[in-house]
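*Asks:* only geometry, no sequence info:
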């Protein structure tokens, strides 16, 4: 009998090889996205694991083509991946973490609504805790290829199992000021199979880990060529320009600027409606007739002064050595799922 969901069957087959004879806990979407439902993923499976640490191994169905192929000649199926997520399981925990399923649905919703996909070594600031109902330092994520499932050949193209790993903001900053791949290589020695543990402290609190990051940053600079910042914009201001930055992002921008411009590399910071390209050289400031891109060339002294005013404290500051440039730091408000402000930064 021919299956009506051969892509789904290919995912099941990969999981059967890893978990022979084990029936997962599975949550199915009642109304599919293609029929107007709110959830892009048609299903999410949870496998209870004991090794190397107790955790839930969570796998999505719906980022790849499950039922048919709009493009039969495509190398990759659908988005080219299915999400996986490994979440630390606490003693006596028998029910899957529903928050994790909701989180994967939100990631999928972002992909489908924005058109932006993910890949290994991509990362994202979550602008708040990964699970709002928990007290946790995990407030960012990075993506790795699932170390056990890898890539499969499915009927409608290849599918990579793309695993989410939860990070603290200090770890996230390290990926941007140095290298995502290099930091994740260090993380692998402390988080087997990249299991996300909501209760853990930052790995940057471990002196040996922090020193390796610092040494790599001094040696290599930053590999981050662009930053997407939700609270970022520029506006004309008299004869110059005003940078508007959320307090939540200022220290990250400053650190990456130092790691790029000091090594002769440029950095583009993208806000929702405008962007700034920073580079090093003789000071310059202008748009070159581009209505959304502001170009700022900084001397070493101007860079020092700019990063010196990029601090998480609301206020307006001119930038010495950069005439015409003003930095306007605005407070960042962190809200819960109901829209209530739970934290103010700046």
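*Replies:* That came through, no problem. Keep in mind the model is a prediction, meaning the values are calculated, not measured. Numbering: from 1, shown residues only.
*Asks:* C-alpha from now on. contacts and neighbour counts both.
*Replies:* OK.
*Asks:* Between its first and last residues, how far does stretch 187-199 reach?
*Replies:* 16 Å (C-alpha to C-alpha, to the nearest Å).
*Asks:* Secondary structure element holding the nearest residue to residue 227 once chain neighbours are set aside?
*Replies:* In space, and not counting its chain neighbours, residue 227 is closest to residue 269: 4.8 Å by C-alpha to C-alpha, 6 or more residues apart in numbering. Following DSSP states H and E, one finds residue 269 within strand 267-270.
*Asks:* contacts for that strand?
*Replies:* Residues outside strand 267-270 that contact it (C-alpha atoms under 8 Å, 6 or more residues apart in numbering): 224-229, 232, 256-257, 260-261, 275-279.
*Asks:* For residue 125, which non-adjacent residue is spatially closest?
*Replies:* Excluding its sequence neighbours, the residue lying closest to residue 125 (C-alpha to C-alpha, 6+ apart) is residue 140, at 4.4 Å.
*Asks:* how close does the most centrally placed residue in the chain get to residue 138?
*Replies:* When C-alpha atoms, centre = their mean is applied to the chain, the residue found nearest the centroid is residue 124 (1.7 Å). Distance, residue 124 to residue 138, by C-alpha to C-alpha: 12 Å.
*Asks:* How about residue 84?
*Replies:* Counting by C-alpha to C-alpha - residue 84 and residue 138 are separated by 17 Å.
*Asks:* secondary structure element for the residue lying closest to residue 46 once chain neighbours are set aside?
*Replies:* Leaving out its chain neighbours, the residue that sits closest to residue 46 by C-alpha to C-alpha, 6+ apart is residue 58, at 4.6 Å. Assigning secondary structure by DSSP H and E places residue 58 in strand 55-61.
*Asks:* And residue 244, by the same measure?
*Replies:* Assessed by DSSP H and E, residue 244 sits inside strand 240-246.
*Asks:* Quick one: list the elements packing against the helix or strand just after the strand holding residue 269.
*Replies:* Using DSSP H and E, the helix or strand that follows strand 267-270 in sequence is strand 275-280. Applying 3 or more C-alpha pairs under 8 Å, 6 or more residues apart in numbering; DSSP states H and E, we find strand 275-280 packed against strand 232-237, helix 250-261, strand 267-270, strand 293-298.
*Asks:* ok, the residue nearest to residue 227 to residue 253 distance?
*Replies:* Taking C-alpha to C-alpha, one finds residue 269 at 8 Å from residue 253.
*Asks:* now do residue 342
*Replies:* Noted for residue 342: a distance of 24 Å to residue 253, by C-alpha to C-alpha.
*Asks:* Looking at those two, which is more packed in?
*Replies:* The neighbour comparison of residue 342 against residue 253 (other C-alpha atoms under 10 Å) goes to residue 253, with 22 against 10.
*Asks:* okay, now the one to match up with it:
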């Protein structure tokens, strides 16, 4: 979602293309057999949304997945909250700023809570609370 190769026409822009890249931390899941390729489909779907709508993702938003984030799986994780990646943060490039936006899996109960009165501050507070027991906000498909 950012400019990958040097392009003199894009140099010194405020943001590099859309200005972000997704990150995702995931507890190994036995059904993945070491290859969580399904996560790439999630990234592809979100990238398609950005290109088709012209709207990009920022920190402290939430995204309903309208079902389990890993298809054909018994998981309570049915959406995402977004945050600035706690290790990667933001960088400046020749093409402008890039924020590393981490997807954090959330349950329906958590999604309902965020949807009651949506605001970026509510998402930030929710994620700060989640960080107390999970500082890197690693998604666990077995979490209830």
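*Replies:* Cool, the structure landed. Given the structure is predicted, the values throughout are model-derived calculations rather than measurements.
*Asks:* Overlay them and tell me the TM-score.
*Replies:* The TM-score (TM-score structural alignment, normalised by the length of structure 2) is 0.88; 138 aligned residues with a C-alpha RMSD of 1.7 Å.
*Asks:* follow-up on the earlier one: Provide the aligned range in structure 2 for the next helix or strand after the strand holding residue 58 of structure 1.
*Replies:* The first helix or strand that comes after strand 55-61 of structure 1 along the chain, using DSSP H and E, is strand 76-88. Strand 76-88 of structure 1 lines up with residues 15-27 of structure 2 when matched by TM-score structural alignment.
*Asks:* ditto for stretch 43-54 of structure 1
*Replies:* When structure 2 is aligned by TM-score structural alignment, stretch 43-54 of structure 1 has no counterpart there.
*Asks:* about what we covered before: among the contacts of strand 267-270 of structure 1, name the buried ones.
*Replies:* When those are checked for burial by 16 or more other C-alpha atoms under 10 Å, the buried set is 224, 226-227, 229, 232, 256-257, 260-261, 275-279.
*Asks:* picking that back up, return the distance of the residue nearest to residue 125 of structure 1 relative to residue 75 of structure 1.
*Replies:* Residue 140 of structure 1 is 30 Å from residue 75 of structure 1, where distance means C-alpha to C-alpha.
*Asks:* repeat for residue 56 of structure 1
*Replies:* Distance from residue 56 of structure 1 to residue 75 of structure 1, counting by C-alpha to C-alpha: 30 Å.
*Asks:* higher neighbour count, the two?
*Replies:* residue 56 (26 against 13).
*Asks:* Quick check, that one in contact with residue 90.
*Replies:* No: contact between residue 56 of structure 1 and residue 90 fails when scored by C-alpha atoms under 8 Å: they sit 9.9 Å apart.
*Asks:* how about the lengthiest helix in structure 2, aligned to which bit of structure 1?
*Replies:* Taking DSSP state H as the criterion, structure 2 has its longest helix at helix 38-53. Per the alignment by TM-score structural alignment, helix 38-53 of structure 2 matches residues 99-114 in structure 1.
*Asks:* average gap between that stretch and structure 2?
*Replies:* Superposing on structure 2 and averaging over aligned pairs (mean C-alpha distance after the TM-score superposition for structure 1), stretch 99-114 of structure 1 comes out at 0.9 Å.
*Asks:* Let me see the contact set for the spatially closest residue to residue 88 of structure 1 that is not a sequence neighbour.
*Replies:* With sequence-adjacent residues excluded and distances taken as C-alpha to C-alpha, 6+ apart, residue 88 of structure 1 is closest to residue 55, at 4.1 Å. For residue 55 of structure 1, the contacting residues are 48-49, 86-90, 195, by C-alpha under 8 Å, 6+ apart.
*Asks:* Residue 10 of structure 2 too?
*Replies:* For residue 10 of structure 2, the contact set (C-alpha under 8 Å, 6+ apart) comprises 16, 95.
*Asks:* for residue 200 of structure 1, same thing?
*Replies:* Neighbouring residues of residue 200 of structure 1 by C-alpha under 8 Å, 6+ apart: 136-137.
*Asks:* roughly how far apart are the residue mapped onto it from structure 2 and residue 43 of structure 2?
*Replies:* Aligning on TM-score structural alignment places residue 200 of structure 1 opposite residue 143 in structure 2. Distance of residue 143 of structure 2 to residue 43 of structure 2, computed by C-alpha to C-alpha: 21 Å.
*Asks:* swap in residue 117 of structure 2?
*Replies:* 27 Å.
*Asks:* neighbour-wise, which of these two wins?
*Replies:* Ranked by neighbour count (other C-alpha under 10 Å), residue 117 of structure 2 and residue 43 place residue 43 first, with 16 against 8.
*Asks:* for the closest residue to the more buried one other than its chain neighbours, what are its contacts?
*Replies:* Spatial nearest neighbour of residue 43 of structure 2, chain neighbours left out: residue 22 (7.3 Å); criterion: C-alpha to C-alpha, 6+ apart. Neighbouring residues of residue 22 of structure 2 by C-alpha under 8 Å, 6+ apart: 43, 100-103.
*Asks:* and these as TSV, adding secondary structure and distance to residue 92 of structure 2?
*Replies:* Formatted as TSV, the contacts of residue 22 of structure 2 follow (DSSP: H, G, I helix; E, B strand; the rest coil; distance: C-alpha to C-alpha, whole Å):
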residue	secondary structure	distance to residue 92 of structure 2
43	helix	23
100	strand	11
101	strand	15
102	strand	18
103	strand	21
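*Asks:* Show me the one in these that has more neighbours than the rest.
*Replies:* residue 102 (28 neighbours).
*Asks:* Map that residue onto structure 1.
*Replies:* Aligned against structure 1 - with TM-score structural alignment as the criterion - residue 102 of structure 2 pairs with residue 163.
*Asks:* The spatially closest residue to its match that is not a sequence neighbour and residue 218 of structure 1: what is the separation?
*Replies:* Distances taken as C-alpha to C-alpha, 6+ apart put residue 84 closest to residue 163 of structure 1, at 4.4 Å, once the chain neighbours are dropped. Noted for residue 84 of structure 1: a distance of 34 Å to residue 218 of structure 1, by C-alpha to C-alpha.
*Asks:* of these two, who's got more company?
*Replies:* Shown here are residue 84 of structure 1 and residue 218; by other C-alpha under 10 Å, residue 84 has more neighbours (26 against 14).
*Asks:* and residue 62 of structure 2, what is it in contact with?
*Replies:* By C-alpha under 8 Å, 6+ apart, the contact list for residue 62 of structure 2 reads 79-82, 111, 114, 123.
*Asks:* hmm, 7 Å instead?
*Replies:* 80-82 (C-alpha atoms under 7 Å, 6 or more residues apart in numbering).
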